[in-house]
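Visitor: next comes the sequence, and after it the predicted model I'd like to discuss.
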Amino acid sequence: MSADDPSTILAASPAAASGLPHVVTPTAYDGILLAGFGGPEGQDEVIPFLRNVTRGRGIPDERLEEVAHHYRHFGGISPINSHNRSLKAAIEAELAARGIPLPVYWGNRNWAPFLDEAVQDAATAGDTTLLAIATSAYSSYSSCRQYREDLARVLEATGLIGTVTIDKVRQFFDHPGFVHAFSEGVTAAVKELVGDGVAADRIRVLFSTHSIPTADAQRSGPRDRDFGPGGAYAAQHEAVAGFVMAEVAEAVPAAAETGWELVYQSRSGPPTQPWLEPDVCDVIGELPSRGVDAVVIVPLGFVSDHMEVLWDLDTEAMEAAERAGIRAVRTPTPGVDPAFVSGLVDLVEERRNGTPAADRPHLTDLGPWFDVCRPACCENVRAGFTPAISGVAP
């Protein structure tokens, strides 16, 4: 199978089976599948959850406890399931308001409710043509391809290949609905700081996202395009951050003097493995020597207040700012912002209506991203390629 001669895409609807980058044939879906990461909801669930997250890597429980204390600090409860329940309800309400009679099924990669259950529930209800929305906006192995592999694994494990088809909406990093909350949040933060007398050129905006192995980053996105050393993953974040800062400067003219950069957080690999840098806390520690009095921390890589936001940003990054003696403001994630929810349903309508690529909203030159991922997109260097839905095989 190749991009020039794409054959049937695994478990795809007839419209998506051609393998073309953008599907422009309308598709009558039976249901929406909201695919989440999952998280523990009690102290007894923390280590089993982390075992699921790190399955196949042979990491002993003693090392998992080093991460577990982040969850234990909050009673062993990750906010992610609660956020996804709210997001599911908000999507259902938006679908109903538009007169779109589609049920929403929700399943997670790493903890209950699992994707297996969600897909089986859909099939039992007779909803066998599904459109997936993953709660991750950018392109990389962990944020896109792994979800696609999980869904292929679920179909195989449940024996539903040939009965259930699953397509996936495009990565929505530069969709206006996703970007809206970040633009509003940074604008409000800069306006507040300038209003309090902080000089705009002494404010630094740090756009933070989850670090990933450098080798995975370099392989993110299709291979036929050079996105730079950080691959499509870094390029997408940089492009969105640049758009946000241009919007902020329009709303707060003084912000044209405000500097910004992309930073990373939540590294979990061994010290010998290169991961994307710089780390958000390291950068905050350097800001006073760079003439910065205040920092705006933007969780650009996250759709809601995950544990990584609560711990790495609201706890560790804020402590770093306190040690550095500078003021810090953390801006909101999209969560269930009406613009974000509306944008997700817009993505559903794109696929239901077969909207041409030229008519799809996007805020950077990188979009609109693909409906069907390209060959060899977002390879996992450690594990290689395994079957995945919604993409042309490598």
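Guide: The structure has been received and is ready for your questions. Residues are numbered from 1 along each chain as shown.

Visitor: could you use CA atoms for every contact and neighbour count after this?
Guide: OK.

Visitor: secondary structure element for Val119?
Guide: Of the helices and strands defined by DSSP states H and E, Val119 is found in helix 115-124.

Visitor: okay, the angle between the helix or strand just after that helix and helix 115-124?
Guide: As assigned by DSSP H and E, the chain's next helix or strand after helix 115-124 is strand 129-134. Angular relation of strand 129-134 and helix 115-124 on a 0 to 180 degree scale: 150 degrees, by axes from the mean of the first three to the mean of the last three Cα atoms, to 10 degrees.

Visitor: from the chain's centre, how far out does strand 129-134 sit?
Guide: Using Cα atoms, centre = their mean, to the nearest Å, we find the averaged C-alpha position of strand 129-134 to lie 15 Å away from the chain's own average C-alpha position.

Visitor: kindly report the same for stretch 140-158.
Guide: With Cα atoms, centre = their mean as the basis, the distance from the averaged C-alpha position of stretch 140-158 to the chain average is 15 Å.

Visitor: if you count neighbours, what's buried in that stretch?
Guide: Buried positions in stretch 140-158, judged by neighbour count with 16 or more other Cα atoms under 10 Å: 140-155.

Visitor: likewise stretch 312-321?
Guide: Neighbour count says stretch 312-321 has Asp312, Leu313, Asp314, Ala317, Met318, Glu319, Ala320, Ala321 buried, by 16+ other Cα under 10 Å.

Visitor: next up, a second structure to put side by side with the first:
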Amino acid sequence: MRYDALLLLSFGGPEGPDDVMPFLENVTRGRGVPRARLESVAEHYHHFGGASPINRQNRELKAAIEADFAAGGLDLPVYWGNRNWDPFLADTLRQMKADGVRRAAAFVTSAYSGYSCCRQYLEDIDRARAEVEGAPEIDKLRIYFNHPGFVEPMIENTRAAYDRLPADLRAGARLVFTAHSVPFAQPGRELYVAELNDVAEVVAEGRPWELVYQSRSGPPSVPWLDPDVGDHLEKIHTDGAKAAVIVPIGFVSDHMEVKYDLDVEAAELAGRLGLRIERAATPGTHPKFVAMVRDLLLERDGTERPALGALGPRPDTCARTCCRGPK
């Protein structure tokens, strides 16, 4: 094994009401987002007591990875760092350095390609390492959107969502995949969309399906990927649909944008329309997803590189100019 640690790298989120605005200011620093917009988004967190579920989910994922490593005979410590909230990545790297870690693999809680899904995490790693003299080398593990450990839990969870519908609604239920919208001009957008379509085709298992987007945050004048999930629910209701299964295929865990944008906003809209919806769970700590992390590590030593769909496995590294964001 070429690594002496695994770094679990995630987005981060507030863990109490006092954290919400500082967290949002961290996320949007330098982007000129109006204060009123931050206050509006803050209400999403206050709806759940001021805490995002993502840090709890990452603690659970870290514990599950540690247990999987131990069961698989992999003696490797697991660290956890965030881009936007405690534990901050630079602080985690300081701890890793103090513990004698020299080279670590990073597993990022984002499955797809593109600037905000992948390249931005590489920039965060570079920035954090620059803050910590003598920081360990960090190699980001490959994109895993089509790894069976991500796709198969999505298939299981989609089947379970169909099973929760009344029997008389299942056959006609519309299958709706959702992912985080990004600006149309964002680097890597075409590859992001291609990957989403590729994995959706596998998860659909022959059913007709549609890909829509959620959680856009830019000004209305800036084009983002669409259609929006709410607009789409209104459309299929107008078309005569009685039920829909919503699958958040762009997400690894049931964090805030899943819990609020789908379980609150989309659910309330569907209720007003009289449209029955069931939302599939994300992989979270599904055993296949957890085991995938070990698979991605072992790939680096030449083991099999499985992939479902048409696009094949992504390379271990991408060009330094890939999906470059604006200055």
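Guide: Right, received. Where do you want to start? These numbers were taken from a predicted model, which means no experiment stands behind them.

Visitor: which of the buried residues of stretch 312-321 of the first structure lies closest to Gln265 of the first structure?
Guide: Out of those, the one with the shortest distance to Gln265 of the first structure is Asp312. That distance is 6.8 Å, counting by Cα to Cα.

Visitor: nearest residue to the counterpart of that closest one in the second structure in space, please, no chain neighbours.
Guide: Counting by TM-score structural alignment, Asp312 of the first structure lines up with Asp261 in the second structure. Using Cα to Cα, 6 or more residues apart in numbering and skipping the chain neighbours, the partner closest in space to Asp261 of the second structure is Ser215 (6.6 Å).

Visitor: what about the strands in the stretch 51-200 of the first structure?
Guide: Secondary structure of the stretch 51-200 of the first structure (DSSP state E, counting those that start in this stretch): strands at 104-108, 129-134, 165-168.

Visitor: follow-up on the earlier one: so which bit of the second structure is the helix holding Val119 of the first structure matched to?
Guide: Using TM-score structural alignment, the partner range for helix 115-124 of the first structure is residues 89-98.

Visitor: follow-up on the earlier one: need the winner for burial among the strands of the stretch 51-200 of the first structure.
Guide: Most buried of the strands of the stretch 51-200 of the first structure by mean neighbour count (mean count of other Cα atoms under 10 Å) is strand 165-168; its value is a mean of 26.

Visitor: that strand: average distance to aligned residues in the second structure?
Guide: Comparison of strand 165-168 of the first structure with the second structure after fitting gives an average deviation of 0.9 Å (mean Cα distance after the TM-score superposition for the first structure).

Visitor: spatially central residue in the first structure, please.
Guide: Among the residues of the first structure, the one closest to the centroid is Ser136, at 2.1 Å (Cα atoms, centre = their mean).

Visitor: the second structure: which residue goes with that residue?
Guide: In the second structure, the residue matched to Ser136 of the first structure (TM-score structural alignment) is Ser110.

Visitor: ok, now how distant is that match from His237 of the second structure?
Guide: Distance, Ser110 of the second structure to His237 of the second structure, using Cα to Cα, to the nearest Å: 31 Å.

Visitor: and if you look at Glu205 of the second structure?
Guide: Applying Cα to Cα, the value for Glu205 of the second structure to His237 of the second structure is 23 Å.

Visitor: compare neighbour counts for those two and give me the winner.
Guide: In this view Glu205 of the second structure and His237 are compared by other Cα atoms under 10 Å, and His237 has more residues nearby, 17 against 12.

Visitor: what's the match for the more buried one in the first structure?
Guide: Using TM-score structural alignment, the equivalent of His237 of the second structure in the first structure is Pro288.

Visitor: okay then, goodbye and thanks.
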